[in-house]
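1. Model the structure of this input:
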Amino acid sequence: MTKKALVFISNGSEEIEAVTTIDVLRRAEIEVDVVSIEANGHDAVKCSRNVYVVPDKSLDDIKNNQYDCVVIPGGNDGSKAMAANAQVGQILTKHYQDGKVVAAICAGPRAFLAHKIGIDHKHTITCYPTVRKEFTDGEPYKLDTPDHLVCHSTHTEKDAEGKVYHLVTSQGPATTMLFALKLIELLKGQDEATKVKDGLLV
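-> Sure, this is the predicted structure:
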């Protein structure tokens, strides 16, 4: 079965983090929907360094869709917009609760905090260094050590179902490729991640 990922974008998103994640996931034949959270959801968004990215879909187009992975890129203004968007919060919450992979990079974890994603499960996260001050270590997340560029944190329910909840976070533009490769590993396995990694000369 084809794996599907959703990558949110907005005005002020960090373009390296958005576009690199989209590109690397597609190299693994993961179906990626690039979704604008802007009111004019089919218009190009102006990213943080004045690069324009054209979305595939709007929020209204995907409100009933189910994905294997949902990604929040960074960018100061973009991440704040996603943290303030109730529809983004609903989509993150649903996918998290369904045991899908939810992921954020750079300033993107702000959206996790704002929408209370996984706050009862004491996940460990990382983020852009200057954004760390917005989090209190241990409440509701533990902050990973700065030398860990990508953090995959899980919580497993201690019941018969044993559902696993996933948060994946990373630090910034230069760590995006490692971030995307971790998502491939989780969605399609280590062999596929290694194949894409080798092709990228990482």
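
2. Please count neighbours and contacts with C-alpha atoms only from this point.
-> OK.

3. A18 against G78, yeah?
-> No: using CA atoms under 8 Å, A18 is not in contact with G78; the gap is 10.7 Å.

4. Give me the common contacts of these two.
-> Counting by CA atoms under 8 Å, 6 or more residues apart in numbering, the contacts common to A18 and G78 are I9.

5. So what's the residue count around E38?
-> Neighbourhood size, E38 [other CA atoms under 10 Å]: 18.

6. Quickly find the element holding it.
-> Element membership for E38 (DSSP states H and E) is empty, with no helix or strand holding it.

7. measure it to K46 for me?
-> Distance of E38 to K46, computed by CA to CA, to the nearest Å: 11 Å.

8. next one: V19
-> 13 Å.

9. Report the contact partners of the residue nearest to T156 when sequence neighbours are not counted.
-> In this structure, T156 finds its nearest non-sequential neighbour in V164, 4.4 Å apart by CA to CA, 6 or more residues apart in numbering. V164 is in contact with G99, T154, H155, T156, E157, counting by CA under 8 Å, 6+ apart.

10. Following up with a second sequence; could you model it the same way so I can compare the two?
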Amino acid sequence: MGLRVAVLLLLVFLLFHVIIETPARTAGRTFKTAACLQLGCRALPASFLSSYGVDLGFISQKHAFKSQFSPVRFHSDQLKSVYSPPLSSIPQARAALNSAISKQQQLQQHRILHRASRSTMTKTALVILANGAEDIEFASPVDVLRRAGVKVVVASLGEGLIVKTAQGLRIEGDMPLEDVSPDAHYDVIVLPGGLKGAENCRDSAHLASLLKQQHAAGRWIAAICASPALVLTHHGLLENINSVAYPSFMSHIKHKGEGRVCVDKHYITSIGPGSAMEFSLEIVKRLCGEAKYEELRKGLCVV
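-> The predicted model follows:
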């Protein structure tokens, strides 16, 4: 008799106190399973007690046993909180959890796409076109950079968009240099040479400001022929930078580099018209990588 009473008391204890806790490893499915287990654990002792004539009416009234069980607690690694809904709200809970997981997946996908878009972002170049610019030193970088897929903007330095080159060609730029915003971001600023062209670039206060901002940001500056000496040196941009220029202007260069094309830090300099293609390809290499450089070098028959 004493054993029977003890068993009955144990069953009553289970009826009141069974709470199942489980990690939400499978979201709504685990929650539903936990709820069903709790229902079974409570239904079994209730059925057994009823078979012994125990009246469970007071339990149903006091604890709303027929309509709502104690909460099933599950710990969600996604939500970092404890969610404790009544059994009747399982569908809503599952929908809310699925929504949260979906948003997390969308956010992760957005981050991946954003990283991919940044790595394949189109490079940009600002090429300065001044009256008296050396024709081949202007045309070569514009041509080669566009072949590489770089977005090239030609900024005219003068009274209007149309500029007269050293060899008398009349070329129309994309925009006046004065309209280039100081806040504009270009991966490289290119300065063609030519004596008169370099002098006009040297005397432009707006261009000097753009170059100094480009220098401060550590972005590429490329100059050829007389421009390294007359423009970059004049504005104090080649301090502690090795560079080259047209042979008759090398006396202006404090830190003399070597070769037909010289790369030091974020500067690319070159000697003159005959090195214009090498100069242009070097810019491509620095902006677009070795593979694109080799592709264009072979396609353009540059030895």
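
11. one step back: drop anything exposed from the contacts of V164 of structure 1.
-> Buried by 16 or more other CA atoms under 10 Å: G99, T154, H155, out of the contacts of V164 of structure 1.

12. Could I get these in a markdown table, plus columns for secondary structure and distance to T176 of structure 1?
-> Shown next, in a markdown table, are those (DSSP: H, G, I helix; E, B strand; the rest coil; distance: CA to CA, whole Å):
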| residue | secondary structure | distance to T176 of structure 1 |
| --- | --- | --- |
| G99 | coil | 23 |
| T154 | strand | 20 |
| H155 | strand | 24 |
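
13. mind checking what I128 of structure 2 lines up with in structure 1?
-> Correspondence of I128 of structure 2 to structure 1, assessed by TM-score structural alignment: F8.

14. So what touches the host helix or strand of that match?
-> Using DSSP H and E, F8 of structure 1 sits in strand 4-9. If you take CA under 8 Å, 6+ apart as the criterion, strand 4-9 of structure 1 is touched by 18, 22, 30-37, 45, 55, 67-73, 78.

15. Please apply the same query to stretch 76-95 of structure 1.
-> 9-14, 37, 47-48, 59, 63, 66-70, 72-73, 101-102, 107-115, 117.

16. what ranges do the helices span in structure 1?
-> For structure 1, the helices defined by DSSP state H occupy 15-27, 76-84, 86-97, 109-114, 176-188, 190-200.

17. got a list of contacts for the fourth one?
-> By CA under 8 Å, 6+ apart, the surrounding residues in contact with helix 109-114 of structure 1 are I72, S79, K80, M82, A83, A84, G89, G118, I119, I125, C127, T169.

18. Generate TSV for these, with neighbour count and distance to Y141 of structure 1 as supplementary columns.
-> Shown next, in TSV, are the contacts of helix 109-114 of structure 1 (neighbours: other CA atoms under 10 Å; distance: CA to CA, whole Å):
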residue	neighbour count	distance to Y141 of structure 1
I72	30	17
S79	28	18
K80	20	19
M82	28	19
A83	21	16
A84	15	19
G89	18	17
G118	22	9
I119	13	7
I125	26	7
C127	26	12
T169	30	12
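
19. Out of those residues, which two sit at the greatest distance?
-> Of all pairs drawn from the contacts of helix 109-114 of structure 1, the one with the longest distance (CA to CA) is A84 and I125, at 20.0 Å.

20. what lines up against R286 of structure 2 once you look at structure 1?
-> So, by TM-score structural alignment, R286 of structure 2 is matched to L186.

21. what's the nearest residue to its match once chain neighbours are set aside in contact with, if anything?
-> What sits nearest to L186 of structure 1 in space, not counting adjacent residues and going by CA to CA, 6+ apart, is V101, at 8.0 Å. Applying CA under 8 Å, 6+ apart to V101 of structure 1 gives the contacts D68, C69, V70, H95, Y165, H166, L167, V168, L186.

22. any chance of those residues in a markdown table, with distance to A180 of structure 1 and neighbour count too?
-> Shown next, in a markdown table, are the contacts of V101 of structure 1 (distance: CA to CA, whole Å; neighbours: other CA atoms under 10 Å):
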| residue | distance to A180 of structure 1 | neighbour count |
| --- | --- | --- |
| D68 | 14 | 20 |
| C69 | 11 | 24 |
| V70 | 12 | 23 |
| H95 | 18 | 20 |
| Y165 | 18 | 21 |
| H166 | 15 | 22 |
| L167 | 13 | 23 |
| V168 | 10 | 25 |
| L186 | 10 | 18 |
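
23. if we go to structure 2, which of the residues you listed are intact?
-> Mapping those onto structure 2 (both residues aligned by TM-score structural alignment, their matches' CA atoms under 8 Å) leaves D68, C69, V70, H95, H166, L167, V168 still in contact.

24. Give the equivalent position in structure 2 for G75 of structure 1.
-> Matched to structure 2 by TM-score structural alignment, G75 of structure 1 sits across from G194.

25. list the contacts for that match?
-> Contact analysis of G194 of structure 2 by CA under 8 Å, 6+ apart lists G132, A133, E134, A166, C225, A226, S227.
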